[in-house]
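>>> Could you look at this predicted model? Sequence included:
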Amino acid sequence: MKNKKLVSNKKILILGSAVIDVIINIERLPKAGEDITGVQKGQNVGGCAYNVAKILKHLQIKHDLCVPVGNGPYADIIKSELYNRNQSILIEDTSADNGYSLSLVEADGERTFITVDGIETKWSSSWFENIDIQIYDYIYISGYGFQDANDSGDVILSFIRHKRMDCQLILDPGPRLIGKRFKDEVLKMNTILELNEQEAKALAENEDIFLAVEQLYAVTQNPIIVTMGSKGTLCYTSGKSELVPVQIVKAIDTIGAGDSHTAAFIAGIAAGYELRDACVLANDIASRVVQHVGCCVL
């Protein structure tokens, strides 16, 4: 990589899921009842938390990856991948296999997911017994872990309530967004939001992106980082907004682009970067990821 080496002594916890991504290239999404052809391009270990950890490891930023690993063929693939990457397995539970995601990638690089849930949606408080949350300076969480119809959000929320007050949450709400019964509390836990334009508008329930970030900041009192594709990254804090430009590249596959942006942003602020510089780094890494299949930087 051309970026200067990042140095950080911050303790970072990446909390979430690891699943299998089955990637299929299609010309376009089918209409209801239609049959189209596709080309399978790969079967990779993915999941928001795993992707974030993968990029942090590439950037040589120390962190702990907390994802449940189950029992079954998908779990075996994930376990092997974690071993190969020298990632410690903090949670093992044999009650179910890990889930998988069917990732449909259209000709323009846009992706659509169909997810079959596994052990990563069945969080148990016992999983956290050997994890000392008090040591962490930053904790990454995803909206996927806080869905209204799933009790796992209550378990994770109970755990993060014990973090230090100065520990910052980095929340990626994801396309499903964070469940309404968790939203008010989680957004006020010294939380930085890192999300895309559509998610920001939906989370704020406002179609004007600049008003949306103002509303979200009024709740979090922390920076709001919004990726806006080729328009750049909107960084909003303390009544000031700045659009950080992004390099225009040909997108091959946008799977993991948001995760890689979040990971690089975390790396930047953990290394002491100013917010704008952290966004510049995040834009650079994300632009590299979209030029390859799967969440990777070459």
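In hand now; what should we look at?
>>> okay, CA-based contacts and neighbour counts for the rest of this
Will do.
>>> quick one: the closest residue to Ser125 other than its chain neighbours and Ser126, what's the gap?
Nearest in space to Ser125, with sequence neighbours left out and distances taken as CA to CA, 6 or more residues apart in numbering, is Val155 at 5.8 Å. According to CA to CA, to the nearest Å, Val155 stands 10 Å off from Ser126.
>>> before we go on, here's another structure to hold up against the first:
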Amino acid sequence: MRLLHLGNVMMDLVLTVPALPERGGDVVATGSRSAPGGGFNVMAAAARQGLPVTYAGAHGSGPFGDRARAALREEGIDVLLAPRPERDTGFVVCLVDAEGERTFVTSPGAEATLRPTDLAQLRPEREDLVYLSGYGLLYEANRAALTAWVPQLDPAVTLIVDPGPLVRDIPADALQLLMARADWWSCNAREAALHTKIDDPAAAAGALRSRLKRGSALVRTGPDGCLLHHDGTLDVIPGFAVRPVDLNGAGDAHTGVFMAALAHGLAPAAAARRANAAAAMAVTVAGPATAPGADALDAFLRQSRPAPR
């Protein structure tokens, strides 16, 4: 049993600025950091729960690719493909202003060059979980490879789809194909609203579930926890009250831990409760890849109770 991740690993270049510069202007950052991001955060969260993880996406040759692979190795994550010799892994510039608002600019790299021949090397077992991100579907090459490969999946393989914040930019035919095959559709409340045009998270979760041919919907509702629309029932899974330090990466921690919990045999509601706890722990630490390890998460769950609704 393992998690096969078909998303994108990139480098995040994060600059803290007092305010965004006007057009043609300049500003001096008050702080900066760089770290692997994108799909790395989800994989790290799952791997820290003891789930074997394989990164099956593309990656490049160069300083960004080298650093991304080193971070994957440090988390015990296998890398399936060889580095692309012709280009480096891409990067994301993130400007964080004084109010905490984040502005992103993405420069795609080798991770946007997935090919059908790459996926031919990937043979999921019936017990495996496969994760797809909506970001990958925005790139023409990746979209063509993935939409040709997904229909060939064994029906026993669990497919988790996270459409991401740009869900409205995903071509409709690709979106429909994934909704027809997904076993879990995992997103936050804002993404659910963008997709369904329904602002109420519970109603949006129901709408998502009605559009899935065989799967269930999970909608994250921030500190309130998450909603599960599974087996015809809507369950409200409460979150945990903590003092947040950095909200970055909470959704990735939630998704990675939820998948690991499912793989380890937990029922969906119990897996969602564990994921809520992991997301709560993640926001108490600065940085993107702050999901806890299994022992720390177990201790938190023994000592904590969900916040009252």
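Structure's in. What do you need? Since this is a predicted model, take the numbers as computed values, not measurements.
>>> which of Val155 and Ser126 of the first structure has more neighbours?
Using other CA atoms under 10 Å as the criterion, Val155 of the first structure and Ser126 rank with Val155 on top: 19 against 9.
>>> Surely the more buried one is in contact with Ser124?
Yes. The pair Val155 of the first structure and Ser124 passes the contact test of CA atoms under 8 Å, sitting 6.4 Å apart.
>>> circling back to that earlier point, which SSE is the residue nearest to Ser125 of the first structure in?
Using DSSP states H and E, Val155 of the first structure sits within helix 152-160.
>>> Which secondary structure state does the counterpart of Gly46 of the first structure in the second structure sit in?
In the second structure, the residue paired with Gly46 of the first structure according to TM-score structural alignment is Gly37. On the three-state scheme (DSSP: H, G, I helix; E, B strand; the rest coil), Gly37 of the second structure is labelled strand.
>>> same question, the one 3 residues further on
State at Phe40 of the second structure, reduced to three classes by three-state DSSP: helix.
>>> That one: what's it in contact with?
Listed by CA atoms under 8 Å, 6 or more residues apart in numbering, the contact set of Phe40 of the second structure reads 8-10, 72, 289.
>>> Inside helices: which ones of these?
Leu72 (DSSP state H).
>>> Go through the contacts of Phe40 of the second structure and say which is closest to Gly24 of the second structure.
For those, the closest approach to Gly24 of the second structure (CA to CA) belongs to Met10, at 27.3 Å.
>>> Test my guess that that closest one contacts Asn41.
No. Counting by CA under 8 Å, Met10 of the second structure sits too far from Asn41 to count as a contact (10.4 Å).
>>> Give me the more crowded residue out of the two.
Met10 (29 against 24).
>>> contacting residues around the equivalent of the more buried one over in the first structure?
Residue correspondence to the first structure (TM-score structural alignment): Met10 of the second structure is matched to Val19. Contacts for Val19 of the first structure (CA under 8 Å, 6+ apart) come out as 45-47, 74, 78, 98-101, 120.
>>> and if you look at Ile225 of the first structure?
Contacts for Ile225 of the first structure (CA under 8 Å, 6+ apart) come out as 192-195, 233-236.
>>> please redo it, this time with the cut-off set to 10 Å
172, 192-197, 200, 213, 233-237, 241-243, 262, 265, 275-276, 279 (CA atoms under 10 Å, 6 or more residues apart in numbering).
>>> Which position in the second structure pairs with it?
Under the alignment by TM-score structural alignment, Ile225 of the first structure pairs with Leu218 in the second structure.
>>> can you give me the strands for the first structure?
Ranges of strands in the first structure, per DSSP state E, are 12-15, 19-25, 39-46, 64-66, 68-69, 91-92, 100-105, 111-116, 138-142, 168-172, 191-196, 224-227, 233-237, 240-244.
>>> residues in the second structure matched by the fourth one, start to end?
What it means is strand 64-66 of the first structure. Strand 64-66 of the first structure covers residues 54-56 of the second structure once aligned (TM-score structural alignment).
>>> doesn't Ala294 make contact with Ala277 of the second structure?
No. Contact criterion CA atoms under 10 Å: Ala277 of the second structure and Ala294 do not qualify, at 11.3 Å.
>>> Now do the shared contacts for these two.
Each of 257, 300 lies in contact with both Ala277 of the second structure and Ala294 under the rule CA under 10 Å, 6+ apart.
>>> between the two, which one's more packed in?
The neighbour count for Ala277 of the second structure versus Ala294, taken as other CA under 10 Å, is higher for Ala277 (28 against 17).
>>> Excluding chain neighbours, give the residue nearest to the more buried one in space.
Phe240 (6.2 Å).
>>> Next, count neighbours for the one you found.
Using other CA under 10 Å, Phe240 of the second structure is surrounded by 22 other residues.
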